[in-house]
Every structure is written in structure tokens, then in C-alpha cells.
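> What follows is a protein structure lacking sequence information:
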């Protein structure tokens, strides 16, 4: 099941869909840089991977400008509407925000603004050129991938609730089969508007008005002013040191700091002496996840609304205390009830021969997001805001103009101040855990990026409907004695298939000291790494 790991000198693209990767490679060959390629890949994913991402979602970008030697982050997550409050839901007789439908779409999509800002700051090719492949794919159609087919089948009842979705994804009354042509004419028309009018048409122009009119006609609560006020933000990334490298993540409202905490704890262990497939490794991994998630769930929200003590949470001293608590309980685990959350995301990465690097991730939150499209725009809106709480005692309580706790977290590793590894993955709870698997695979166990992605993975936590936490593990070469050992330590082990997409679909690019790049895409998905 291992993919071929390409190695190249001119550039490298890795994405969760082979067509999107080919778009990025084309941009590099046409004289574009990594930033052009990233925006074009992101737009193409909206066309070919609509179950995971789209114009109705959010995006986060970590970018390294080689000319200036500067690393920046762009937070492209949207805020809740100005009049969307817990009281509004209470008046409707709701004690929780719906997970699907028009009233789960309560945050402004940040995707298009993120494209525009990254391209405006760093792009070289014309804006129109970056969107043309996505337009062509939506207008002429693309073959349905195995992952898209799987999610259409799963969400068929939801698709039947809105005519545009049934017509697009169930054109003959049944889910499109693998290889059948997916055509999205409404989305193509919308992409042409964005091509011709830039971000303005989406947040201030005619397209914005059509989105809001559709929302309000169907009972939604976002208003025109919510779109006009939206701006993503350039921000300083956060980091920690691990085994002499610097590991970089996006700051809150991203959950990126959680994997930095995990690494800080593991730095107290000679991990290369713990066999990667042993019960001790999986137990240790699950326990550092619990410690980090306890802090994450206690603090993570929009930092403009509630302070987050990052300096303390990311301190080595705090990590040593957390690690001591794990060792004091050893070999038993501690109990912890995580929050169930969506897991559907698309991560990609791009590098070029000039040394520029982009690690980026985007999402609709759940598969197909809210499964709601306003009018004939073809834009499936995200349900990211459904993760807000209506409980005033919760740190992530809903408030007008607020960003929610966000699972998206693109990763990067620096050596000597320059990127040496770009890494990320699909999966809500699983994102920090899969990144942990990949980072330790490369930095502790000496794996190539393809070998690290191919390692058997785990994901600890809950999904919707579970009343307690599970330790889900890919059943690929697992020793039965190790499984019994983990169960004896208190873990509720659930064995998955050998290459189960539940554990995420990761991509990675390694930048080598000689200037070459190696890239990898996850065999659990439909991705491809392409070098030039």
C-alpha cells in the first residue's frame, strides 16, 4: 500500500487529490511560485474534493518567504454573525446548535479572503490563472474519487433534502459511482465571478448578496454586514523546540498548540528506545494526548474573548509536570472525556526551487459541512460554528463576531531557521495525533516522509454518538499481546481496518540539506505527491 515517494529539485506538491496536485505542479512549471501553487491547489480542491472543502469553508496558511527569511501565518477562519447569540437559539427552543442545515451555517466563510490575501502578498501569476483549473473541473466535470464516493453514499439522506445536492451528487437517484463524472455548473459560475471580481465580489458584491438572500430566505441568520466586516489575519506562528528542531504551528483559535505540548512531554522520554509498534508506545501516545487535550478543551477559543496562557502551556516546565503525572500513573492510564468533533479536512503543501514553502489546510468541518447551499450559488456552507457551546460556563460559548475553537492546524518544522518538513492531515481530533505520529516517525525513528505516513496509526477520542473515549488503532501487524496489554491498562481499544481513513489522510514534504525535496501523500486517501 506504500506510494512511490518522488524526489525532485525544482519543486514539490502534495495534496489529498491527484488532480489538485497536478494543478499545483502546473503552476510551478508555468513560472509560478509555491504561493501561486498553494492558492491554485486550494481552489482545485474545492472543485474535486467538495466533501472536505470549498468556498463555503475556512483555511489556514503557514508561509515561508525565502527572500526575506520570514515565516508568517494567515488565519482564514470566519466569525459568527453579529446577531447570532445563544438567546437566539433559546427562542427557537434549541439547547444546542444544529449540526446540519441552514442554522448550522452561522460563521462567515474565510476561504476566498485567504486565497486573495496569500496571492496578494506573495503571488506571481495572474489571479485569473490560479482559478482557471478549478473552473474547468467544475464546468467540464471530474471523475468521482473513491473517498468522495464513500461520503456521498454515507450522506445520501442529507443530500436528498436540497434539490441542488440531489441533482449534483445523486443525478440518477443514486450516488455517483467511482469514476462517474461530477459536474458542478452552479459552482463553476460562482468561481467565474470570483475569478473576475476577486474577494470583493464574495464579501461585498453581487455574489455576497445572493448568498445572504438565500440564507435568509431559508431561515439563516448571517447578514450582509457580517460578510463586509470579514477579514482574515496575518499572524505570528507559535513554536517549540524538539530534538534540536523548531516545530511551528498556528496560534489559537487553532488547536495547533496541542501537538506542541505533546512534543514537549515526549522530549522527556528517549523515544527511539520505545519500539514504535509496542504497547508502551501507544500507551504513552494516548496519555500525552489526554494531557494536551485537557488543556486544549479548557482554554481554546477566540483569544479576543478569553485569555489563553500560551506561555505557561508551552513551557518545558509545564510539560515536565504533565509527563511526571503520566509516569506516576504508569502503567495505567488516566480517565478523560474528550469532546466529539468533526474530522473532515484537506491538507496540502507546496515548495519551490527558490526555497518558498506553504503548509496549508482547509475544511467545511463535517463531511459536506452544513449540507446547505444558498440559492443557486453552488457553495456548500461550512457548519464550523456548530462547535460553539450555548453553555455560558464554557470557554467556547457562542458570542456575536467570535471565532470558534478550530481544529485546522498546518505544521512546519525548521532547522537552522529554514523549513525542513511540511506536514498536516485531515481529521478533527486526529489532526494533532496524526501529526505526532508523523513527526516522531521522522524525527525519532528515522523514517522517510512516506514511511512515516505509512506507519500504523491511532486516534484517541470520541466521535458523534459515542458516550466515552476510544483508542482506535489500525489493525496492521498489531501484536495481540500488545492489544491485551493496552486493554489491561484501561484503554477501550477498537481495531480498525489496516488502512482506515478514520485515522486521517496526511501529506508531507521533506526539504533536504542538498536542496532536493521528497514528497508523500497518504495511501488512505486519493492524494499524490508530484515533484518537478
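Okay, I see it. Note that the structure is predicted; figures quoted are calculated from it, not measured.
> Please make it C-alpha for all contacts and neighbour counts, starting now.
OK.
> show me where the stretch 51-200 of the chain has strands.
Shown for the stretch 51-200 of the chain, the strands assigned by DSSP state E, counting those that start in this stretch span residues 58-65, 70-76, 142-143, 181-182.
> ok, and which of these has the densest surroundings?
Stretch with highest mean neighbour count among these: strand 58-65 (a mean of 27; mean count of other C-alpha atoms under 10 Å).
> Now do that one against strand 70-76, angle only.
Here the directions of strand 58-65 and strand 70-76 differ by 170 degrees (axes from the mean of the first three to the mean of the last three C-alpha atoms, to 10 degrees).
> Going by contacts, tell me the helices and strands next to strand 58-65.
strand 70-76, helix 111-122, strand 357-365 (3 or more C-alpha pairs under 8 Å, 6 or more residues apart in numbering; DSSP states H and E).
> Contacts for it next, please.
35, 70-78, 109-111, 114, 237, 249-250, 355-364, 382, 408-412, 419 (C-alpha atoms under 8 Å, 6 or more residues apart in numbering).
> then this one, side by side with the first:
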């Protein structure tokens, strides 16, 4: 139990339904949908649409999403891959300057066809109880009538000002006062309201066919892109079988590649061989083991994760407990390894939300435009920010994740779900680009090994190993930092928080939902 004399907040608790997002507007809308009879997937899509308006630096209809969800009637965990592909006319070379290691962040070649709207509309049609027009209405209202910018949003907005100024449409839409929006100021995006209204009226065709698709294609082609209206017309996501592993008897599920979720499963398999519960929750020994497990898992992620329709992926070997045991032999509990190549880390901007309804249908939902304001390429009429997920490709033609036509890149955003005794127990996610496998592992082991509730697990201080540095948040105890230095870690202080996160725990015996939302963001968990 937390110390009530220290800053913080208690976990939210309820018996009927619950939602946790990182913006209060989105959480409120999700609860309203649940209370009016909507299913968990309805509430999640309505909340995601609101976030696409009120957190434009993080997400939008020009981005992608991934979803894990369960139907309590069947108990099955279902995955949906809502990530987009490159244009089918995209060449395999000449997409970046000579010697570049990745596609540039604002290049039209970084813009993959957005998959979010296809995912939203299909999931609502297949598993919802409400019409998409009703679910988009709150987002349309916020875009048209405005909303007050929250503090974390304002902070992120300011950090992206220079990038926004590279695109005249971005300047007009997102720097309307000649500068980034500040906390408490009211922002409107009437063009986005019109685009959402077309989707509300016509479903997916309102985005992938007609004036919205044409404007996106025309704008990208004016910048040198290879996109066509046909690329948009044929774009579709797909249901996928989750990849799962066990951790101390808990079944943990993730989206399969091209998603990086398998990285968290490999980290957990490695850490399962250690008695974490005997260590201090914020001690150097625990955090050191997380770093070393992460370095090994990210090494494999960078080598193998790809669009598996275009290259093979050694799924069974990577998820085997024997493989994790072999990797553990490379870890010293007392000293950081010096022989591992550093994984290529990158921050991204993402929104994660989770919803559980009164029937205990559960949704783990994540939506993103990747970098802050994505590519910063914004459509002239509809004010749509286009993602830059193409940066996730390798420019090495021999790499499994090599850029090419009609391909999905390695994707960092990952929804999580853990089952106990065959039933959903934790519905969770942690944002932050490459940080996400670390975050998933940190909060899950916080609950399983240290008995923390969702809010406590999310609130815990975080570290991350990036480019040969161990990056620590301000709240990591000084004693822990000094011990990590003695173990050989090169410590640097984080300049910004490591991600954000939400979690809902289901107590089936008591019939209670327990939710947490990350104080690193602006949001909250609410139930009824």
C-alpha cells in the first residue's frame, strides 16, 4: 500500500466498467459510451478518436493501431494488426541520401498508408454495439468547437515546434498563433472535424476513398512520394493470432511481428530464471537484470522482427524457454556485459488506452503517428497529420526488415494482456517507442513479483538502456544509481519521462476492476 504522506494517487476501483487513457476527455467519453450500453470496443474507439484530436502530437487518423481484446463469452484473445503498408510503387533504393541508415523523419517515403481508420471501423462493425457515427461524435465536437490543451500535451507541442515549421500546412494548423499551443489555451482543427464527419457518414470509405484519400495522395506525390489512390482503396488490416508466453504461471500475450511485442516476451522469459521477488523493487540488482535482459532481447528484435509475409521469423526458437536459458548464461548479476551491440533506440509518440466493460470484455488498444506530430506532413484542407512509420525499415537490402513496396515496417507500439487461470487478469500497455518492451516488463513484474497494484506499478521510477547509456528518471534512488555505476553502467539522467501507461486489473472473485493511469501524462482511470 502506498504512503499517503507522499505525492501520488490511489488506483481507481469500480464494479461495472472501467477505462484508462492518458487524457481526461478521452476517459470520460469512454465511460459515457459504456454507461449508455456500448461494448468495450465501442468505448475504446470513441476514446481513440478523441485522443486523435486532443493529443495531435501523439496520435491521429493518419496513423496506425494495434489491438488485443477478449470476448468474455468465448474467452479467446484476439489480435488485430492495424498497421499500414508502403506504396506498391515504392522502389527499394534511392529513398534516402547516400550513407543514410534510415529514411528521414519528414520524407514522404516515411509515410506508410494509415491503418487506424480501417481498424476502428472494422472492429466496431464486428464486435461493437454502436454505430461508428455515434462513436466519432465527441471527437468531431472537440475538433470543431475546441478543447483546452493539457500540460503534458503543451510540453510535447513546444518540443516539436522546429519540426512543425518545416511544413507550411503544419504551421497553419498547429502553430495558429505563430507558436506552439500553451496549457489552458483552446485549440481547434475544423478541417479534421470535416474528415471525421466524412468517416462518420461513410465508414472506412470516408477515409480510404474520395476527397480525403485524394488529398493525402496528391500532397504526398507533390513531395516526391509514390502513393496512389489505389494504395488507399485496397488498404486493410487483419486479425492475427497473438503470440504468448508464460511468466510464473501467467500467460502473457502480444501482437506478433511486424510488431515488437515479442521483445517483451523474450525479456520475461529471461527474467523468469531469477528470483526477482527477493530483490528490492527499486534496487540496482533488479534494474540491472532488466537492462541486461533488455539488451539481449533488443539485439534479437533488431536482427529479426519484420513483415513476416516477406521474410521468415524464428518465432518458436526465440520464445522457447531453452533459448532464454542460453541467453541468461551471457548475463552477470554483478556486472554489465561489454560484448553486446547496442540496439538502435528511438522515442516515439503514442497513445495507449484500456477498457473493460460490465460483461468483462477487455480491450488493450494503442494508436500512434510515431514521431511527435508524425512526419509533420499535414494535409492542406483536412488538417490530418501523417505518420512516419517508414522510418522503422532498414535500408540494408539484405535485412529481413528491408524497405520495399507493399510492406509493413517493424512497429514499436504494442498492446499487452496477461491471463491468469485462463481469464484476463491484466490489460495494460506502456508507450514510448523503443522503450515499450522495457515498460511492459517493468510494470508486469511490478505486479507479479512485488505485489504492486496497477497504479503503484505504473508510478514506479523507470530506467532504460539506450545507445550504451543507462538512462534514469529523476525519481530513481541515488543509492541505486551509485550501485549501477559500480556495476559498470554509464548513467545519464533522463531529459523526459520514459513513456506513459495504463493498466486495468480484474479481480474475478470480488467482481472489482482496479485501474491505474500514468502520472507522466495528463490522464486518469475511471470506472462506474
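Nice, I can see it. Every value quoted in this text rests on a predicted model; they were computed, and no experiment measured them.
> follow-up on the earlier one: make a markdown table out of the helices and strands packed on strand 58-65 of structure 1 and add distance to residue 228 of structure 1.
A markdown table is the format used below for these (distance: least, C-alpha to C-alpha, whole Å):
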| stretch | distance to residue 228 of structure 1 |
| --- | --- |
| strand 70-76 | 15 |
| helix 111-122 | 11 |
| strand 357-365 | 21 |
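> winner for burial among those?
strand 357-365 (a mean of 30).
> in structure 2, what residues pair with that strand?
When structure 2 is aligned by TM-score structural alignment, the counterpart of strand 357-365 of structure 1 is residues 362-370.
> Check how far that stretch sits from its aligned residues in structure 1, on average.
Compared with structure 1 after fitting, stretch 362-370 of structure 2 has a mean deviation of 0.5 Å; criterion: mean C-alpha distance after the TM-score superposition for structure 1.
> so how far is that stretch from its chain's centroid?
The chain centroid and the centroid of stretch 362-370 of structure 2 are separated by 5 Å, computed with C-alpha atoms, centre = their mean, to the nearest Å.
> same deal with stretch 217-229 of structure 2?
Using C-alpha atoms, centre = their mean, the mean C-alpha position of stretch 217-229 of structure 2 is found 27 Å from that of the whole chain.
> Next, the buried residues of that stretch.
Buried positions in stretch 217-229 of structure 2, judged by neighbour count with 16 or more other C-alpha atoms under 10 Å: 217-220, 225-229.
> what's the span of that stretch, first residue to last?
End-to-end distance of stretch 217-229 of structure 2: 6 Å, with C-alpha to C-alpha, to the nearest Å as the criterion.
> Give the aligned range of it in structure 1.
Per TM-score structural alignment, the counterpart of stretch 217-229 of structure 2 in structure 1 is residues 212-224.
> sorry, back to before: select, out of the strands of the stretch 51-200 of structure 1, the one closest to residue 133 of structure 1.
Ranking the strands of the stretch 51-200 of structure 1 by proximity to residue 133 of structure 1 (C-alpha to C-alpha) places strand 142-143 first, at 11.2 Å.
> Average offset of that closest one relative to structure 2?
Once the two structures are superposed, the average separation between strand 142-143 of structure 1 and the matching residues of structure 2 is 0.7 Å (mean C-alpha distance after the TM-score superposition for structure 1).
> what helices or strands is that strand leaning on?
Packing partners of strand 142-143 of structure 1 (3+ C-alpha pairs under 8 Å, 6+ apart): strand 181-182.
> what stretch of structure 2 does the strand it packs on fall on?
Across structure 2, the stretch matching strand 181-182 of structure 1 (TM-score structural alignment) is residues 186-187.
> related to what we said a few turns ago, out of the buried residues of stretch 217-229 of structure 2, which one sits closest to residue 498 of structure 2?
Closest to residue 498 of structure 2 out of the buried residues of stretch 217-229 of structure 2 is residue 220 (32.2 Å), distances taken as C-alpha to C-alpha.
> any idea which element the closest one lies in?
helix 211-222 (DSSP states H and E).
> Quick one: distance of that helix to the chain centre.
Remark: helix 211-222 of structure 2 is offset 26 Å from the chain centroid, using C-alpha atoms, centre = their mean.
> Other residues contacting the next helix or strand after it?
Note on helix 211-222 of structure 2: by DSSP H and E, the next helix or strand toward the C-terminus is helix 229-233. Around helix 229-233 of structure 2, the neighbours that count as contacts under C-alpha under 8 Å, 6+ apart are 87-88, 113, 205, 208-209, 213-214, 217.
> Would you format those residues as a markdown table with distance to residue 237 of structure 2 included?
Supplementary listing: the contacts of helix 229-233 of structure 2 in a markdown table, determined by distance: C-alpha to C-alpha, whole Å:
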| residue | distance to residue 237 of structure 2 |
| --- | --- |
| 87 | 15 |
| 88 | 16 |
| 113 | 11 |
| 205 | 14 |
| 208 | 13 |
| 209 | 16 |
| 213 | 17 |
| 214 | 20 |
| 217 | 19 |
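> ok, which pair from the residues you listed is furthest apart?
In the contacts of helix 229-233 of structure 2, two members sit farther apart than any others by C-alpha to C-alpha. They are 88 and 205, at 19.7 Å.
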